[in-house]
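Student: Quick one: sequence and predicted model below, then my questions.
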Amino acid sequence: MAIVNVSDQSFVNEVEGQGTVVVDFWAPWCGPCKMLAPILEELSGELGDSVKIAKLNVDENPETASRFGVMSIPTLIFFKDGQPVDKVVGLNSKESLKNIVAKHQ
C-alpha cells in the first residue's frame, strides 16, 4: 500500500477506521524525519496491505499534532481500529518498527 499524506481535515477518514495505521508526524526541515522516510517506504513495501502508513506534516497541521501530544519529531503513532495503541519518538530501525506493528495486528 502506498504511503498517504494526511491533514487535519482528512485525518479522521484516513486514520481512525479499521485496521492498523502508522502515522508519521514529521516536518520538511527535520533531518531525522528525512532519514526515516526511506525506512517507512521499505516497511510499506514489505507489509503491503496489512498496514496503512500515513504522513502528517506538523507545520501544516498543528491541530492533529497537538491533539496527540506530539512534542518532538519524528513521532510515529500506531493506531489499531482508530485508537492509538503505541508511540515511538525519534529515528527507529525498520526491524524495530516491524516488531511494533506485529504486536498490534
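Tutor: On my side now, so go ahead. Because the structure is predicted, anything quoted here is derived from the model rather than measured. Numbering: from 1, shown residues only.
Student: can we go C-alpha only for contacts and neighbour counts from here?
Tutor: Noted.
Student: Against which helices or strands is the helix or strand where residue 47 lies packed?
Tutor: Using DSSP states H and E, residue 47 falls within helix 31-47. Applying 3 or more C-alpha pairs under 8 Å, 6 or more residues apart in numbering; DSSP states H and E, one finds that helix 31-47 contacts strand 52-57, helix 94-103.
Student: Skip the chain neighbours and tell me the closest residue to the residue nearest the centre of the chain.
Tutor: In the chain, the residue lying closest to the centroid (C-alpha atoms, centre = their mean) is residue 23, at 1.8 Å. Distances taken as C-alpha to C-alpha, 6 or more residues apart in numbering place residue 54 nearest to residue 23, at 4.7 Å, with adjacent residues excluded.
Student: Residue 105 now?
Tutor: Spatially, and ignoring its direct neighbours in sequence, residue 105 is nearest to residue 20 (6.5 Å; C-alpha to C-alpha, 6+ apart).
Student: Put this next to the first one:
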Amino acid sequence: VNVVKVDCDDSPAIASEYRVMSMPTVMMFHNGEPVEKLVGLRPKNVYETLIERYAYSQ
C-alpha cells in the first residue's frame, strides 16, 4: 500500500482532474485506476476496511 498526500492548493490541476471538491477526500486506486472515493472524515475502521478490500486482491 502506498499513501500519497496531495495539497490541493499547491496542485489544483490534480484536484481538478480527480474532481476533488472538498477536503478531506480519500481516493483508493487499484492497478492504477481510481476505484473508491470517500469525501469527509470517516472513522478509522472505514479506511482500514477500504485498504483491506484492495490491498490483498489482484
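Tutor: Received the coordinates, thanks. Just so we're clear, the structure is a prediction, and the values are computed from it rather than from any experiment.
Student: Map residue 7 of structure 2 across to structure 1 for me.
Tutor: Using TM-score structural alignment, the equivalent of residue 7 of structure 2 in structure 1 is residue 57.
Student: burial of its match, as a residue count?
Tutor: Residue 57 of structure 1: 18 surrounding residues under other C-alpha atoms under 10 Å.
Student: returning to what we had before: of the helices and strands packed on helix 31-47 of structure 1, which is nearest residue 75 of structure 1?
Tutor: strand 52-57 (10.1 Å; C-alpha to C-alpha).
Student: Tell me the buried residues in the following helix or strand past that closest one?
Tutor: Next along the chain after strand 52-57 of structure 1, taking DSSP H and E as the criterion, comes helix 62-67. Using 16 or more other C-alpha atoms under 10 Å as the test for burial, helix 62-67 of structure 1 gives 64, 65.
Student: tell me what helix 62-67 of structure 1 is packed against?
Tutor: Helix 62-67 of structure 1 sits against no helix or strand, with contacts defined as 3+ C-alpha pairs under 8 Å, 6+ apart.
Student: Superposed on structure 2, what's the mean shift for it?
Tutor: Superposing on structure 2 and averaging over aligned pairs (mean C-alpha distance after the TM-score superposition for structure 1), helix 62-67 of structure 1 comes out at 0.4 Å.
Student: Distance from that helix to the middle of the chain?
Tutor: Using C-alpha atoms, centre = their mean, to the nearest Å, the mean C-alpha position of helix 62-67 of structure 1 is found 14 Å from that of the whole chain.
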